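J.: quick check, what structure comes out for this input:
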Amino acid sequence: MTTILPQPLTPTLAPIRLRAKLARTILEQVLARVPVDVVLPDGSRLGGMAVRPSEPSGIRPTVELRNPDAFFERLAHHPKIGIGEGYMAGDWRAAPGTDLADALRPFAERLTTAIPRAWLALRQVVDRAIPREQRNTVTGSRRNIEAHYDLSNDLFAAFLDQTLTYSSALFDPTSPVEGQSLEDAQLRKVHAILDEARVQEGSRVLEIGTGWGTLAIEAAKRGAQVTTLTLSREQAALAQRRVEAAGVAARVDIRLEDYREARGSFDAIVSVEMIEAVGEEYWPTYFRTLDRLLAPGGTVAIQAILMSHDRYLVTRRSYGWIQKHIFPGGLIPSLQALSAVTGRETGLRVTRVHTFGQDYAETLHRWRATFLRAWPEVERLGFDETFRRKWEFYLAYCEAGFASGYLDVAQLRLERTA
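T.: Okay, here's the model as predicted:
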């Protein structure tokens, strides 16, 4: 599978040359505030924060800029997308001895302070709107989900644990993380959210976002009757085989169905990291649907990736690398935004929040390490070197976001309080 990567603009165009020079100037000013060394092909360093006398030698992450001209052209064309596309193209890399996520983390930690205030006025000039074709209409959602989740079941199986769970694990805080298996931590997450939703024997459960079936299997093992919805044919087919192998097929109904098309009445509604694919435009529809489907006295439990409300307001209409290359139509909400829409549109209220963002950083770190070890196997599936760099950057970029606290993840309980 060949990954299409936009080429840098032709450097002979005078406006682009000027913008590329401006991009370099801005990056130099950013590096004056961020402790990351950027080394040019001739061995010189690009700008950079002065080394403090007390700073131990070799403590700083180091990035090698291998093709500066192409990289700055990409930044000039689209700053939010150019960094990731530059990595995909091999314009830059983490230097030997520097982990990619460690190189990205200092930028994530200083996201609101790294860019000099004078340059922030350019945001409205460089930001681009999310393309309308990525809107999460009924047909658009199916297309957006298929673009990621239907890449290949074998691809995901190559780096996920045996549960095939593609969301944050929940590690036991009472013992060292290093000694815990990812499989155990994923099952701990699944049972934590089933507990949040009060799933027990006899519960009628609706799951929005089947994944590869692990949550449905564990809920059925509790004696629940599970209806689970997905838009991914690849996931549905494998989930059905896994449900049958687990001996719970009689308790699990897997449907290729949009949440907006669901009917019935359920004691518990559970959804793990699916709200990010709904899109702000459709949040009212999503939560009204949950309210409509939830039986009296029932409970909703959602696992959601979150960001601060200030950052959500800044990024909510801005098109970024993740949306272009990984999750078309995706948007990370804030807890405040979700609480506001549920309060305005439904009788549901957030009654409990459990955050565990550092566990997501650990989960992503393990996925990336496994993905890179398994690359020969993934390559045999037909994926190319650009795809490898794209997914390496994606996993490291997200890890840095959670490790820095820029992103968080939480299990939310929603109930009718009146």
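
J.: rest of the way, CA atoms for contacts and neighbours
T.: Will do.

J.: in which helix or strand does residue 296 reside?
T.: strand 294-307 (DSSP states H and E).

J.: show me what that strand is packed up against.
T.: With contacts taken as 3 or more C-alpha pairs under 8 Å, 6 or more residues apart in numbering; DSSP states H and E, strand 294-307 sits against helix 182-196, strand 266-272, strand 407-416.

J.: who are the packing partners of the last one?
T.: Read that as strand 407-416. Partner elements for strand 407-416 (3+ C-alpha pairs under 8 Å, 6+ apart): helix 182-196, strand 294-307, strand 348-355, helix 357-373.

J.: kindly check the end-to-end length of stretch 260-268 for me.
T.: 17 Å (C-alpha to C-alpha, to the nearest Å).

J.: and stretch 162-177, by the same measure?
T.: 18 Å.

J.: what does it contact?
T.: 156-157, 160, 180, 182-183, 185-189, 211-212, 214, 272-273, 356, 359-360, 363-364, 409 (C-alpha atoms under 8 Å, 6 or more residues apart in numbering).

J.: do I have it right that residue 73 meets residue 17?
T.: Yes. Counting by C-alpha atoms under 8 Å, residue 73 touches residue 17, with 7.5 Å between them.

J.: now show me the structure for the sequence below, then we'll compare the two:
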Amino acid sequence: MFRRAVLGRLAKLELGQLTVVDRCGAYEFGQVGTHGLMATINVHDRRFYRDVVLGGGLGAAEAYIRGHWDSPDLTAAMRVLAQNTEVLAGVEQGAARMLRPLRAAANWLRRNTRAGSKRNISAHYDLSNDFFALMLDPTMTYSSGVFPRRESTLEEASLEKYDRICRKLQLSPSDHVIEIGTGWGGFAEHAVKNYGCRITTTTISEEQHAYAERRFREAGIDGRVRLLKQDYRDLSGKYDKLVSIEMIEAVGEKFLPGYFAKCSDLLKPDGMMCLQAITIPDHRYEDYRKSVDFIQR
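T.: Predicted coordinates for the structure are as follows:
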């Protein structure tokens, strides 16, 4: 039943071709077309189908972690699925929808109060700096980049993103910038070295704080960077510019009004703010806000 439901949904693929291989054979869905998208997934355990039907995209991710399926080119598989989100949305509307209240209740226990935020951030970012260094570029940037050229490296994309933010904020040596969400210190280092501003930056991750502290010291900019280990709600002072790079995702919908109120309070009357955020199509937002995604899990 679960297998039939998943394969039936895949039969509606419109963009790209996906081949599913399980113990019963190989099945092709969709067509390559002019865009050339094609991928294969190998199902090693029939529980994969159950996980997808009952858990939707989150179930598929957890099934991958358990080794129930894999792909010779995971990036290609994700691209095919990403091009067919509307078609695959039907999986999320089935049995998976019935389990949402249970997941939402569990997620409520992890809401982003001061204590909750500390626990949540630690659970993710304090896995170890060495772990994140395995997958991040040399700038240790954990947010979307801006690729100036198709052949640009991830490091070049990160630096271009940082510089674009600096340009948008019109940074100058006279500016004092508050950064909500230090990360591993990439933006602060770039801004201070290239624009001469002063930066106060905060993180509640122990690992990130230790890394950034060492980074600023070794770069010789610790005299122009004030590194805090403080929840954004407890920040004070007035600043010329404010920057927050993909930190808003960790705020939580309930706390968004307070977050923006704090940002406003931290800025001088003529101050400027640059916010980088992960977005979602408007028509999917209402459904998403009631769901629990992989990172929340």
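
J.: quick check: longest helix of structure 2.
T.: Taking DSSP state H as the criterion, structure 2 has its longest helix at helix 47-65.

J.: pull out the buried residues from that helix.
T.: Buried residues in helix 47-65 of structure 2, counting neighbours by 16 or more other C-alpha atoms under 10 Å, are found at 48-64.

J.: want to throw the helices and strands packed on strand 407-416 of structure 1 into JSON lines with distance to residue 135 of structure 1?
T.: As requested, these are arranged in JSON lines below (distance: least, C-alpha to C-alpha, whole Å):
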{"stretch": "helix 182-196", "distance to residue 135 of structure 1": "29"}
{"stretch": "strand 294-307", "distance to residue 135 of structure 1": "19"}
{"stretch": "strand 348-355", "distance to residue 135 of structure 1": "25"}
{"stretch": "helix 357-373", "distance to residue 135 of structure 1": "27"}
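
J.: nearest to residue 250 of structure 1, out of those?
T.: helix 182-196 (19.3 Å; C-alpha to C-alpha).

J.: distance-wise, check the aligned partner of residue 281 of structure 2 in structure 1 relative to residue 316 of structure 1.
T.: Under the alignment (TM-score structural alignment), residue 281 of structure 2 maps onto residue 308 of structure 1. Taking C-alpha to C-alpha as the measure, residue 308 of structure 1 falls 12 Å from residue 316 of structure 1.

J.: can you check residue 290 of structure 1 too?
T.: When residue 290 of structure 1 is compared with residue 316 of structure 1 (using C-alpha to C-alpha), they lie 23 Å apart.

J.: ditto for residue 158 of structure 1
T.: Distance, residue 158 of structure 1 to residue 316 of structure 1, by C-alpha to C-alpha: 33 Å.

J.: higher neighbour count, the two?
T.: Higher neighbour count among residue 158 of structure 1 and residue 316: residue 158, with 19 against 16, using other C-alpha atoms under 10 Å.

J.: hmm, that one is touching residue 378, no?
T.: Yes. Using C-alpha under 8 Å, residue 158 of structure 1 makes contact with residue 378 at a distance of 7.0 Å.

J.: what's the lengthiest helix in structure 1 packed up against?
T.: For structure 1, the helix that runs over the most residues, judged by DSSP H, is helix 385-404. Applying 3+ C-alpha pairs under 8 Å, 6+ apart, one finds that helix 385-404 of structure 1 makes contact with helix 79-89, helix 100-109, helix 357-373.

J.: distance to residue 123 of structure 1 added to those helices, as CSV?
T.: Output for those, formatted as CSV (distance: least, C-alpha to C-alpha, whole Å):
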stretch, distance to residue 123 of structure 1
helix 79-89, 10
helix 100-109, 17
helix 357-373, 28
